[in-house]
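Undergrad: okay, structure incoming, though there's no sequence with it:
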């Protein structure tokens, strides 16, 4: 007889805890093969096609397109064939084992029933609500004092929830989450904090008191739009970018310096390289090569600050991020070991990652781990900017457009190709002398590319 198996949203790696359903790739009643993609989701890092480890007939789907689901929430159920005798191979029902990082594909556990305590609305006593795991409770739940596991990580909906609890001295193990499989939501932590402030206990829950949330604790639910307003949820990639930029401004004491440089000789050098045959060299690749040479001379800027340990962590490798605008928002793909690549290799990797960004196929690993970022905002037709540092890095180099301008060259006024360069840096890792030295060296290499020969 057929066996119905439940496939849940897997752990997508890189600490991601939720994803938005962008597009279903299967319908109820479709026959799916093992490891066939069944849904396309958007995380805070990238678009991902999620393959199902079971082969059989799709019997149910959970969530409409546009719905956000936490890791571990049901995605689909699949009816697979009869289970073979013990010891026989059963890839259809046991799963392929090849889904995504951190996700086991063994048989789904039987659904358990558990009793939740419903919060009173107006001071009444708590009542029991029975739910099945993976289904939403009848009311929001999450009083403090609930049972929790004694070891292992506590499942929470996002790192913000964990930080909120830590900042307020709240032990997450004392909470009962109201999300699927006991997942602790932001509302659970906020309720527990309000209850603690009112002297409440788990045995004597207090009514929820309406309270205007601070920006850091704003609810995910959208407020109704007033006439003339259009509200767009900050979620997925856009939400992650918003959180990261806000965190950078909040935590990093940044400063910016800038300089104009004559890029005429750099443009001529690139034209000569491309005229010699072989793969074309991009301007971005040459700027990246200049960056890695400058970081070798000023390694203080290739670092991060460990605030808790009060230490500056310097890296001996350069994983170079570059800002790229896509239809889904700003992304920063990372070129691994950029310091060990030549201009041709850098050109190819920039092209590959840029195309992946446009098509939404960048992996979480290609969007994390950068140590320094190059921002070519000149493609938008602007001369200068004071970019926000890509947290937790320590610096970002901005490059404006290259345009003909009057310039004094060899004692005479001439029309030259001029570019404005800006460096935004974390003032905790260095002072202005180091930042200015880095930027001046970059400008020297732009004006006289032969300077790079010293580092080749």
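TA: Happy to help now that I have it. Here the structure is a predicted model, which is why all the values come from computation and not from measurement.
Undergrad: only C-alpha atoms for contact and neighbour calcs from this point on.
TA: OK.
Undergrad: does anything pack onto the helix or strand where residue 321 lies? Which helices or strands?
TA: Using DSSP states H and E, the secondary-structure element containing residue 321 is strand 320-322. Strand 320-322 makes packing contacts with strand 334-335, strand 372-375 when contacts are defined by 3 or more CA pairs under 8 Å, 6 or more residues apart in numbering; DSSP states H and E.
Undergrad: for residue 228, the count of nearby residues, please.
TA: 5 (other CA atoms under 10 Å).
Undergrad: take a look at this one as well, against the first:
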């Protein structure tokens, strides 16, 4: 006899309270093994596959692709202990058997998040609508003498996952009410790309405009109808009324909005900046990469060199590697530097963290930045890799801008912004010359230090950029 167990959306760590269902990996009636991934979800931190701690037959799924579920909400139910797939009922109506206190699963709901086996309790599953009459099957629970019935039926009417990988494509389709199941993907193996959704949006817009023009044309007059002279109305610059587009603030965009709002509301920030001659830094980088030879390992990036400069500066000015405990009214100086760096992805702005950056050299930092950037690009960063930073480096120069006033990544105390490095006229050794110039901006929490400390930090960074040999004193 099978026992039906309910698997809830686990706590994915780092205070996350909800997740969006991106793609179901199993169907009702499928046989799953212990710790087999059953659903792909997108949180405010990352996109992860959630494994099920039970082995058996999937009897029900809860939630459509694209919908959000809170932590603790039912994800699916699994019939455990069935001898074959036919012995478990795939319906979603009725009640689930209580979960045993001993647990028949792995208890390893999501690797790295420390979830345990479910506690023993009885829970009733919310009924689903079924078009077919239910065929009852008897399921027994070892801790209760009375069996519980589970009905047979299709759950949510799902016919399989849509061939879409990018969450940006799914979000764009939802915003414009495009049914992805009606599209034919132009990507490999029928994968639906953004270009396919954009084409469907254009076609929908053209059809709407054509219908509007047809409705606006006046009806043909008959011979019996009197012709009434109408005074023409001239509309200067008139345009068809447009409906404002509403975009939900959720997922990565919602998390960024919440963090930035909290930063501006809680942190009394101030910004100072300086222009620096980066010619010598660029020459030093070229020399490093040339010395490594054609097969001497990965090249050292400018961002890696600036990150190493930041760790040296934070060793001199530890006030900026801290946070503020507002409840205790205390400044907490942190023992190590976990360096975050801003990375723009299809899912939005994310800040991966290089752990223990103060113990790494430029080559090690560069390799870790490259690894985390690739994970960010593919949407495979875990929540742990996106949290715990103590200082952030933001290279907005890649967008072709010279300067900015960065917003502190709460609850950190400072962020260094780096503009583009470009040739500019510069006074060098008393003469006008064309040099590689960069603007550096430091936004800092004025509670942890005064302007003198912030200015000293920024000046040290600028000195290292202008004269990389300055770093030799701290290496």
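TA: Looks like it came in fine. This structure is a prediction, so every number in the text was calculated from the model and none was measured.
Undergrad: do you know the score for how well these two fit?
TA: Superposed pair, TM-score by TM-score structural alignment, normalised by the length of the first structure: 0.72. Supporting alignment: 340 aligned residues with a CA RMSD of 1.9 Å.
Undergrad: just give me the neighbour total for whichever residue in the first structure pairs up with residue 372 of the second structure.
TA: Correspondence of residue 372 of the second structure to the first structure, assessed by TM-score structural alignment: residue 353. Residue 353 of the first structure is flanked by 22 other residues according to other CA under 10 Å.
Undergrad: can you show me the helices along the stretch 201-350 of the first structure?
TA: Remark: helices assigned in the stretch 201-350 of the first structure by DSSP state H, counting those that start in this stretch are 236-251, 264-275, 283-297, 343-359.
Undergrad: equivalent range in the second structure for the first one?
TA: With TM-score structural alignment applied, helix 236-251 of the first structure matches the range 251-266 in the second structure.
Undergrad: gap between that stretch and the chain center?
TA: Its chain's C-alpha centre lies 13 Å from the corresponding centre of stretch 251-266 of the second structure when counted by CA atoms, centre = their mean, to the nearest Å.
Undergrad: and it, how far from the first structure on average?
TA: Here stretch 251-266 of the second structure is compared with the first structure after superposition; its mean distance to the aligned residues, by mean CA distance after the TM-score superposition for the first structure, is 0.6 Å.
Undergrad: got the buried residues for that stretch?
TA: 251-253, 255-256, 259-260, 263 (16 or more other CA atoms under 10 Å).
Undergrad: residue 9 of the second structure: which of the residues you listed is nearest?
TA: Here the nearest of these to residue 9 of the second structure, counting by CA to CA, is residue 251; it sits at 16.1 Å.
Undergrad: measure that closest one to residue 167 of the second structure for me?
TA: When CA to CA, to the nearest Å is applied, the distance between residue 251 of the second structure and residue 167 of the second structure equals 10 Å.
Undergrad: same check, this time on residue 369 of the second structure
TA: In this structure, residue 369 of the second structure and residue 167 of the second structure are separated by 24 Å, where distance is defined by CA to CA.
Undergrad: the more surrounded of these two?
TA: residue 369 (23 against 17).
Undergrad: list the contacts for that one?
TA: Applying CA atoms under 8 Å, 6 or more residues apart in numbering, we find residue 369 of the second structure in contact with 304, 354.
Undergrad: got it, and residue 251 of the second structure?
TA: Listed by CA under 8 Å, 6+ apart, the contact set of residue 251 of the second structure reads 19-20, 42-45.
Undergrad: residue 275 of the second structure too?
TA: When the contact criterion is CA under 8 Å, 6+ apart, the partners of residue 275 of the second structure are 437-440, 462.
Undergrad: swap in residue 53 of the first structure?
TA: The neighbourhood of residue 53 of the first structure, defined by CA under 8 Å, 6+ apart, consists of 7, 34-36, 92, 94-99, 105.
Undergrad: please flag which of the residues you listed sit within strands.
TA: 7, 36 (DSSP state E).
Undergrad: would you quantify the distance from the aligned partner of residue 349 of the second structure in the first structure to residue 368 of the first structure?
TA: For residue 349 of the second structure, the aligned position in the first structure is residue 330, judged by TM-score structural alignment. The gap separating residue 330 of the first structure from residue 368 of the first structure is 14 Å, by CA to CA.
Undergrad: residue 301 of the first structure is nearest to which of the helices and strands packed on strand 320-322 of the first structure?
TA: In terms of CA to CA, the element of these nearest to residue 301 of the first structure is strand 372-375, at 7.7 Å.
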